[in-house]
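Peer 1: Any chance you can model this:
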Amino acid sequence: MNADNKIIDGKAIADAMKKEIAAEVAAMLDKGIEAPHLAAVIVGEDGASQTYVSSKEKACHSVGMTSSVYRLPEKTSEKELFDLLDFLNKDDEIDGYIVQLPLPKHIDETKVTQAIMPSKDVDGFTPYNIGLMQLGLPCFLPATPFGIVELLKRSGVETEGKHVVVLGRSNIVGTPVSVMLSRKGKGGDATVTLCHSKTKNLAEITRRADIIIVAIGKPLFLKADMVKEGAVVIDVGIHRIADESAEKGYVIQGDVDYDEVYKVASKITPVPGGVGPMTIVSLLYNTLQAAKRKR
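Peer 2: As a prediction, the model looks like this:
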């Protein structure tokens, strides 16, 4: 936890999880078992995606895992991509792989997620794994929602009996984290309200929340007057906003008006350094589980 007890330090918590994963990988190597291998597929030149994949690659090496990246040009056809996915599905050396989103518009993301072998779906995006998650059965949980739940648990935020309001109903964050927080057991047992663009009287709903998770894709969307005193606020958004006065020519902002909401929240995640590191370490965790199942 950060020295400021209000701030939930995702980087510190992710680093602790990395140490746990690295110890398990080292134990595998000591027994003569190959290190887990995570592959990533990226199509096109999206800057944020390139940065994210590089971060995943670096994180893999930091815990002793093997990684490989398949970089395909923007004009790659669906058939060419599916041929690669078929190869990755059949390659026994690959324990898990991810296809970095977003994909170019001419490629159907739904078809792509359906083409990934569920036992290698360490992003937890395939319909098979999503179905298992809905039923509360063992599966690869989506990395960002899993990271959020782990962040709450490890920072001492109780969810049992609490009212959690989730802003955003995407299949990547909002919908799965709502399911996970409402499930029976530690890290769940919350009463969850899932809000979206058609929700009426949004501020009235958020003001009743004990925990607010914001994954709406709009910079500085959640304002202080939408948050009750003492609520916990988790910011999933990350935006690069042009700012000529900044050293890099831009600033990083989340979906939460951090400076103002900080004043009323009991705990809050920063951007960067909150949810982002947890997403990456969750991917490493899933890859380790995939490798252990195979071996």
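Peer 1: drop to CA atoms for contacts and neighbour counts, all remaining ones
Peer 2: Noted.
Peer 1: Stretch 173-186: which residues count as buried?
Peer 2: 173-183 (16 or more other CA atoms under 10 Å).
Peer 1: can you tell me which of the residues you listed are in helices?
Peer 2: 174-182 (DSSP state H).
Peer 1: of those, closest to S282?
Peer 2: Of all those, the one with the least separation from S282 (CA to CA) is V177, at 13.6 Å.
Peer 1: What separation do you get for that closest one and D46?
Peer 2: Per CA to CA, to the nearest Å, V177 is found 26 Å from D46.
Peer 1: Ok, V227 next?
Peer 2: For V227 relative to D46 (CA to CA), the value is 34 Å.
Peer 1: likewise M278?
Peer 2: Distance from M278 to D46, by CA to CA: 22 Å.
Peer 1: which of those two has more neighbours?
Peer 2: M278 (29 against 14; other CA atoms under 10 Å).
Peer 1: ok, for the more buried one, nearest residue in space, not its chain neighbours?
Peer 2: Counting by CA to CA, 6 or more residues apart in numbering, M278 lies nearest to G147, which is 4.7 Å off, once chain neighbours are set aside.
Peer 1: Go ahead and report the secondary structure state at the one you found.
Peer 2: helix (DSSP: H, G, I helix; E, B strand; the rest coil).
Peer 1: Return the residues in contact with it.
Peer 2: When contacts are counted by CA atoms under 8 Å, 6 or more residues apart in numbering, G147 touches 275, 278-279, 281-282.
Peer 1: that older thread, return the closest of the ones in helices among the buried residues of stretch 173-186 with respect to V214.
Peer 2: G174 (8.3 Å).
Peer 1: Pull the contacting residues for that closest one.
Peer 2: Contacts of G174 (CA under 8 Å, 6+ apart): 145, 166-168, 194, 215.
Peer 1: To check against the first, give me the structure of this:
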Amino acid sequence: MVFVHLLGDFVVRRKRLGFVHRGHSIPPFRRVLLEPSCDLQRGFLSTVPPPAGRRYWTPALVFPPTPVLRVLPSAATGSLPRRFHSSWLPSRVVSDQPKGAKLLDGRSVATGIRERTVKRIQALREASTTPTLATIAMTDDPSSKRFLALKHEACEEVGIDVRPTLLPSDAPAERCYDAIEAASESTDIDAVFVQVPLPEGVEEQRVRASIAPAKDIDCFHPLNLGRLVGGDPAIEPATAGGILTLLDAYGISPVGRDVVIVGRSTAIGRPLANLLLRKAPGPDATVTVCHTFTSNLVARTRQADVLVAACGEPRLVDGAMLSPDTVVVDASATRVETENGHEIVGDVDFESTRAKARAITPVPGGVGPMTLASLLQNVVILAERRA
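Peer 2: Reported below is the predicted structural model:
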């Protein structure tokens, strides 16, 4: 904790300090003690009540990484050196205190989305419509099968019917195309989901063209992809939309921020980049997408205000690749073998990154629950349009 000069948002009169926000005033004090904080609001001033047993308030300034000001009565600071006087007018705070990142808990946010989705499903069922999702997967990978099973379980929990098609990875590609076309033509199915990545030999462009645009849950069809790129998505892809919802739930705005996405997959990286680039009332972010051939990846990740790791490389990103106070979103989950069996890890080395970040998503429990909740929500949206 250190003393620094005040920022210009405060009114200084002689040796007294007054702070006014929306008609509320913090009484004037003689000294001001500043402490960095990660929990700031963007674009306006706010005041935070004092913790139990303390007598001071915490006014929060406008733009991160602006510090939180902890204002102490003169009785608490009377013995402080005179050079730390409240009439000084400074700029920035530096502190030697370690900061831990706030956890962006996707489970709690996803629970609220599911609760609202259940109410919409009940309304559809009362109108004799049962939301139905068709899933098509062509894989032998245990992790992919597990993630698909989680989607099916989530649908069943909220009352969405599921029509699954699971094909071995070495099955003829025509079986995949036929399954997608059959689901798209069925009058009983509202939404179609295709598990990616697809095995070699399956043409991604043909898969995209086979999905009916009105049932396309992830903007795969060229028509829906074009609307996404054009800034007018028919629906927000589940993972990309879930990430934006999670950031919004924690008051983290990407407006005007540098967002670096590590990974250019058609499932996460590219859709997220297009959503972030939308003009107001969209996110209005400055977006950099990194990939296998990106030179000097560390230099680019250190420029990020918000870093999204979505490349499927376990623990690729560590604390040395970040600038202080970066918001870190880990959008991957990979099953890795350990001495005791296996564990699920993300693209981010959690421990080294958490010590440096402003906020971070855990794996599991961060983006994963948001993806599932957004998927359920998208099924309902498409079902309501068809009802």
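Peer 1: Would you mind putting the ones in helices among the buried residues of stretch 173-186 of structure 1 into a markdown table with distance to P138 of structure 1 alongside?
Peer 2: Converted to a markdown table, these look like this (distance: CA to CA, whole Å):
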| residue | distance to P138 of structure 1 |
| --- | --- |
| G174 | 20 |
| T175 | 18 |
| P176 | 14 |
| V177 | 16 |
| S178 | 17 |
| V179 | 14 |
| M180 | 12 |
| L181 | 16 |
| S182 | 16 |
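Peer 1: how about the residues you listed, which pair is most distant?
Peer 2: It's G174 and S182 that sit farthest apart of these, by CA to CA, at 12.5 Å.
Peer 1: could you measure the residue most central in space within structure 2 against L150 of structure 2, distance?
Peer 2: Central residue of structure 2 (CA atoms, centre = their mean): I243, 2.9 Å from the mean position. The gap separating I243 of structure 2 from L150 of structure 2 is 18 Å, by CA to CA.
Peer 1: likewise L272 of structure 2?
Peer 2: 22 Å.
Peer 1: Same question for G18 of structure 2.
Peer 2: In terms of CA to CA, G18 of structure 2 sits 54 Å off from L150 of structure 2.
Peer 1: same thing with I160 of structure 2?
Peer 2: 13 Å.
Peer 1: Tell me, how many residues neighbour the aligned residue in structure 2 for G136 of structure 1?
Peer 2: Mapped onto structure 2 by TM-score structural alignment, G136 of structure 1 lines up with G231. By other CA under 10 Å, the residues close to G231 of structure 2 number 16.
Peer 1: element containing G231 of structure 2, please.
Peer 2: Using DSSP states H and E, G231 of structure 2 sits within no helix or strand.
Peer 1: Does it touch A280 like I think?
Peer 2: No - using CA atoms under 8 Å, G231 of structure 2 makes no contact with A280, being 10.3 Å away.
Peer 1: how about the helices of structure 1, start to end?
Peer 2: Under DSSP H, structure 1 gives helices at 10-30, 47-62, 78-90, 109-115, 127-135, 143-154, 174-182, 202-206, 258-261, 275-294.
Peer 1: Distance from the longest one to the middle of the chain?
Peer 2: What it means is helix 10-30 of structure 1. 18 Å (CA atoms, centre = their mean, to the nearest Å).
Peer 1: packing partners for it?
Peer 2: Helix 10-30 of structure 1 sits against helix 143-154, helix 275-294, with contacts defined as 3 or more CA pairs under 8 Å, 6 or more residues apart in numbering; DSSP states H and E.
Peer 1: Could you pull out the buried residues of the first one?
Peer 2: Neighbour counts over helix 143-154 of structure 1 (16+ other CA under 10 Å) mark 143-152, 154 as buried.
Peer 1: would you list these in a markdown table and tack on distance to I21 of structure 1?
Peer 2: Converted to a markdown table, the buried residues of helix 143-154 of structure 1 look like this (distance: CA to CA, whole Å):
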| residue | distance to I21 of structure 1 |
| --- | --- |
| A143 | 15 |
| T144 | 17 |
| P145 | 19 |
| F146 | 15 |
| G147 | 14 |
| I148 | 18 |
| V149 | 18 |
| E150 | 14 |
| L151 | 16 |
| L152 | 19 |
| R154 | 16 |
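Peer 1: related to what we said a few turns ago, closest one to K11 of structure 1 among the helices and strands packed on helix 10-30 of structure 1?
Peer 2: Checked against CA to CA, the stretch from the helices and strands packed on helix 10-30 of structure 1 lying closest is helix 275-294, at 5.5 Å.
Peer 1: Mean deviation, that closest one versus structure 2?
Peer 2: Its aligned residues in structure 2 lie a mean 1.2 Å from helix 275-294 of structure 1 after superposition (mean CA distance after the TM-score superposition for structure 1).
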